[in-house]
Structure formats: structure tokens, C-alpha cells
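1. Predicted model and sequence below, questions to follow.
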Amino acid sequence: MSAASISRSVVKKVLAVETSEGAGAKVRRSIGSMSLRNLSPFLMLDHFAIAEGAGFPDHPHRGQATVTYMLEGSSRHEDSAGHKGLIRTGGVQWMCAGRGIIHAEMPVQGPGIPEPRGLQLWVDLPKQYKMVEPSYQELEPENIPSAWPSGQDGGVEVKVISGISHGVESPVRPLGGCWYFHIKFHKAGRIFQHIPTGWTSFLYSLKGKVTVNPDDVPESQPAFHTLVLSAAANETGVELAGEEGTEFVLIAGEPLDQTVFQYGPFVMTSRQEVQSTLMDYQLGRNGFEKAHTWKSEIGGL
């Protein structure tokens, strides 16, 4: 690690305990739980597994972006704006809910098909973007670029879902700063990942054991934990070491200087804005024109 590469360290560790969510789905929630309520700009992180007959039928959103990344299996989606499609293993959907949308997210189930598993991250939108028109950025797995910090023989792969890693940049352009990496250790090794100074950052461990800032804190961290990282002014990124087979996501975002006022799937900055959202939804206006007339084709599957 060079003199200019000063690593962040773990300042909080949260086990993501499995709970029920939606219509029979199981999730491990860390961000958004009582143990880790506020981590601006991040609102929620769910590691989900969807058994047959379960899913997330028709439901609304306003004021946030939802990022769905499939680790195994695939999931259908459909919304009130006429958008529909399939997220396959290794693919991502970055949905900006903006002023309002209703959608359904349902797994693909069947004999010989892997149980759908993945991550859903909710990212708060900057106040000025909360009432924009909904939009999508979707990448098929083959279109998510990978960085190999030490070359492919080095064995460490960084899938760049958004942001920049070792000169490789994702085509995803979020509203507000947010970097999202899936890091895989095909061999034991270590890397240094740059993170913009002052940004909130964390990693969520999926497999194996990862060590953060190994020169100073040689303690490895097991799977299913969210590790919140420090954000000192002189820290330029994070040094990471892993054994063969280790996988985790590393996510960083620009913190927002705004209040979070959340009521279920509606995320605004004041009680009055949430009350207006509830009224818009009840009356079917301002983005929710189809709230009481639209029904997805997949929600009842």
C-alpha cells in the first residue's frame, strides 16, 4: 500500500439476521434494521431468498432508488408505466422511483431452476430529485464490466456495477453519488479500492472471510455481516484481503444533508411531504394516476 493509499477501517459490525418480508420471502436485513437505522444515503439493504410461491407483488414507491442485483436465479419485474423485463443471475436493475411508481417483483421458479437470491439496496434520492419522472438503468450480466487489479492471474475480480475501479467504469449513472462493487477472490489476495473522501461506505460479506485494513487490524470477518467503514479526511480508500472463495459487495455513497422521513415505501424529507404522498396515492395523482386501476400480470403468479 503506497503512502497515498490510506485505508479505512471497520467502525461498526452488524449481523444480518434472516426475517420474513413480502409474501413469504426471507431476507437478511442490516441497513434499515434497528441495529443500523441511519447510514445516509443508504436506507435499506436486504439479502433475499425467495422460495416457491413467495415474492413481492404490486406495491408503490416514491423518493428513492432501488437497486436489485441477482446473485442466483432470476426475477421478473413489471410496473405501472408499462416497463417489464427479467433480471438474470449477475444482472442489475437500478430503478429511480422518483415521484411515484407501482411495481411487482416476482421470482422465476420451476424444476431445476436455482432459488432466486440477491441483494436489494435502497438509496435515498437528493431532495431535488425526489419528484423526477421514474427511470431505469438495467445491465445484463455480460454488460457489467470487471476490473482485475492484479491482472486475471492475480485472481481478484471487481464487478463494477456503478462507479470506477482500477480504471474500469460502469455505464450506470445514478442520481447522487453511489459506487457499487461485487468483489470476488478467485484466489487468496488483497487489493486497495479507492473511495471518494467523505463518502459513506460499507461492505456486506457473502462468502468466505474478508479482512479490512489487514496491516493494522488482521481480524477476518465472516459472511452475512455488514461492516460500516470509517470516513476520516485522510482516508483515500480501503485495503481488503480475502481467502480463496471470498465474495462481498463494497458500496459507497455521498451522504445527504437532509432529513429522512420514511413511511413504508415512501421516502421524503418531512412529515408534510409524506402526508402529501399518501394523499396523492389515495387520490391517484402526481405519479400515482394508476394506483387504483393498474394490476400487474405477474403479481398473482
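-> Ah, there it is. Numbering: from 1, shown residues only.
2. okay, CA-based contacts and neighbour counts for the rest of this
-> OK.
3. Which stretches in this protein count as helices?
-> 271-283 (DSSP state H).
4. The nearest residue to Pro265 once chain neighbours are set aside and Gly264: what is the separation?
-> Closest residue to Pro265 apart from its sequence neighbours, by CA to CA, 6 or more residues apart in numbering: His61 at 5.0 Å. Distance, His61 to Gly264, using CA to CA, to the nearest Å: 9 Å.
5. ok, and here's another one to check against it:
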Amino acid sequence: MAGTLSRNIARSFFAKSQPEGAGATVRRCIGGSRTLDPFLMCDIFEVVPPAGFPDHPHRGFETVSYLLEGAIAHEDFVGNVGLIGPGDVQWMTAGRGVVHAEMPASKTPCRGIQLWINLAREFKMIEPSYQDLKDSEIPRAKPEPGIEVKIIAGESFGVKSTVFTRTPTMFMDFKLEKGKRVEQKIPKDYSGFIYVLSGNGYFGGNQFKGEEHHALFLENDNGDYLPIEAKDTDLRFMLFAGKPLKEPVVNYGPFVMNSEEEIFQTMSDYEKATNGFEKAKKWRSSISNGVTKLLQ
């Protein structure tokens, strides 16, 4: 790519499996003390009934659920219900407040990715909303045989996602056959990381080897594209990149705001069922103990 510079990979680590929620297991790329503005958390999760993620609140950010295997049921405190299957996406803007449950709706293990994206101060208290996409509705780019890019958010090879991102975000699922090479444009001012789902590949101008279950982080430099090569095996990886918000981040569990005062106010709102959480006090999901009622 004439006149441009490639991004390098700065570091990587093995995302080990750990328990989470009510009996689920996750491989955590981002979360806790390890964050990457604008991303707050990224889990590759696996959950088998009756385990799951029963009733819990959110405020101040977005959650993106991308299912790889199985089926997940969703229900929230204002009556939204849904079901996502393999390849489907639910993009939830929690805004000023959501209480919901996410539970497996298949007998086989459910495996997927959940990404938390921070919202700028001006959007933290907007009304909650959803963007749900079936696998067949998500655009793909196929620049040549043996290369496929599923574009959940952002743009690749001239193909754009239909998802509206309040925080500028790229979220893509790449599949490369052995021997294939690709170059993905990434804005210079975006931070980003990769998760290798299967196989191994060579990433960045420094040809950093990324292996299965490893998270790789992009250097913050002036590069505006990322070269990737599947030299040894077929390769599947997820690319996450976004424009940093450069705002203070204060989080307390499922609440992410800009100050401690706002966190205290959020905790009070949730406990008193006010200011966006009015329906939380009496609401209990119908799926936390199984999804039969929801699916009838």
C-alpha cells in the first residue's frame, strides 16, 4: 500500500479460561485493570445450561454479543425479548439503565464473544436501545478466494456494516485459508487488539506470530493498515479497533461513568429504582431459571 505505514503488534498474552457469572467460563482479553480505550471488557465465553447470566443491571456503555455456537435468550425489564443463534449479533446501548438476563437456550454449549464499549459523557444517559442482526444480515467482504471478512462494525474492502456506532468502532471476523495474506485498513488514531479463535497467523509489519486463544495488541503509532498472513494453518481471528474517548473512566461492576460521584448516584438510582431504573424494583426475568416460558 504505497504511501502508508503498517501497524505493528506491541504485545500478546494467553487468555486463559476462568469462571464467570452463574457457572459460565470466559477467556478475558480486556477487563479489570487491563483496559484499552474505548473498550472496557472483551470475553470469549462458554456457557452450558443451567449456567448463564441471570438478572443484572448496566449503565453508561454498550454491550455487543456475538454468538459463535448454540443459542442465547435475552430479556430485559421493559419487555424486550429475543433469541440469538450462531453468527447473530445483539448490540445493546445500555445508556441510562438496563436490567436484563442472558441465558442459554440450547442443550449444546453456547460459545460467543461479549464486548463492552464505553460511551462518551454526552451519551451515557441516553435512552437504552438495541440493534439486533441475524447472521444473514451481516455483510461480508471476499476480496479473493480463501479470504472472508464478516463486518459487524466498521468497513473492510469497501463493504460497510449497517450498525450505528456512537463510539467509532471496528469489529470484524476474519477467515483466511492457509497461504493467504490480507491487509486491513485501520485509522491511525484507533487503538485495537486481535483475538485468535483458531489456527495461527503473522500480524503487523513486525510479523508477530499470534496463536490460538492469544490476544494481540496493536502499537499506538502512525500506521494505518494491518498486514496479516496465514503461513502455517487456516486462520480465524477477531479484530477490534476503536477511537479512544480520552475521558475519565470510573467503573463499579456493571456501571461505567466519568466520576465517583456519578457512580454513587447510579448505585442510588438502582437501589431506589429511579432515574432510568424505575421498573427494576419489581421486575424478575422469566428466563433466569430456564427459557421455556420465553420461547413458548
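-> Sure, I can see it. Since we're looking at a predicted model, the values are computed, not measured.
6. TM-score of the superposition?
-> Here the TM-score for the pair of chains, by TM-score structural alignment, normalised by the length of the second structure, is 0.95; 289 aligned residues with a CA RMSD of 1.2 Å.
7. about what we covered before: the residue nearest to Pro265 of the first structure reaches Ala104, doesn't it?
-> No - using CA atoms under 8 Å as the test, His61 of the first structure is too far from Ala104 to be in contact (10.9 Å).
8. In the first structure, what residue corresponds to Ser259 of the second structure?
-> Matched to the first structure by TM-score structural alignment, Ser259 of the second structure sits across from Ser270.
9. ugh, wrong one, Pro86 of the second structure
-> By TM-score structural alignment, Pro86 of the second structure lines up with Thr89.
10. Pretty sure that match sits against Ser74.
-> Yes - if you go by CA under 8 Å, Thr89 of the first structure and Ser74 touch, sitting 5.7 Å apart.
11. Those two - which one has more neighbours?
-> Taking other CA atoms under 10 Å, Thr89 of the first structure and Ser74 do not tie; Ser74 has more neighbours (23 against 19).
12. Translate that one into the numbering of the second structure.
-> Aligned partner of Ser74 of the first structure by TM-score structural alignment: Ala71.
13. List the residues that contact the closest residue to that match other than its chain neighbours.
-> Distances taken as CA to CA, 6+ apart put Gly85 closest to Ala71 of the second structure, at 4.5 Å, once the chain neighbours are dropped. Going by CA atoms under 8 Å, 6 or more residues apart in numbering, Gly85 of the second structure touches 67-72, 134.
14. Likewise for Glu142 of the first structure?
-> Neighbour list for Glu142 of the first structure: empty [criterion: CA under 8 Å, 6+ apart].
15. quick one: the residue opposite it in the second structure once aligned and Pro143 of the second structure, what's the gap?
-> Alignment note: Glu142 of the first structure maps to Ser136 in the second structure; criterion TM-score structural alignment. Using CA to CA, we find Ser136 of the second structure at a distance of 19 Å from Pro143 of the second structure.
16. can you check Thr169 of the second structure too?
-> Thr169 of the second structure sits 21 Å away from Pro143 of the second structure, going by CA to CA.
17. quick revisit: closest to Arg284 of the second structure out of the contacts of Gly85 of the second structure?
-> Among those, Ile72 lies closest to Arg284 of the second structure (CA to CA), at 17.8 Å.
18. What count of nearby residues applies to that closest one?
-> So Ile72 of the second structure, with other CA under 10 Å, has 26 neighbours.
19. Give the closest residue to it in space, chain neighbours not counted.
-> Pro104 is the one closest to Ile72 of the second structure (CA to CA, 6+ apart), at 4.4 Å.
20. show me the contacts for the one you found.
-> With CA under 8 Å, 6+ apart, Pro104 of the second structure has these contacts: 47-52, 70-73, 110, 291.
21. What lines up with it in the first structure?
-> Checking TM-score structural alignment: Pro104 of the second structure goes with Pro107.
22. And for Ile152 of the second structure?
-> Checking TM-score structural alignment: Ile152 of the second structure goes with Ile161.
23. Dump the contacts of Pro104 of the second structure into TSV; add distance to Met125 of the second structure as well.
-> Below are the contacts of Pro104 of the second structure laid out as TSV (distance: CA to CA, whole Å):
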residue	distance to Met125 of the second structure
Val47	31
Val48	34
Pro49	34
Pro50	33
Ala51	31
Gly52	27
Gly70	33
Ala71	30
Ile72	27
Ala73	26
Cys110	32
Val291	30
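24. now the strands: where do they sit in the stretch 151-300 of the first structure?
-> Shown for the stretch 151-300 of the first structure, the strands assigned by DSSP state E, counting those that start in this stretch span residues 156-162, 164-165, 168-169, 178-185, 189-194, 200-207, 210-212, 220-221, 225-229, 237-242, 247-253, 261-263, 266-268.
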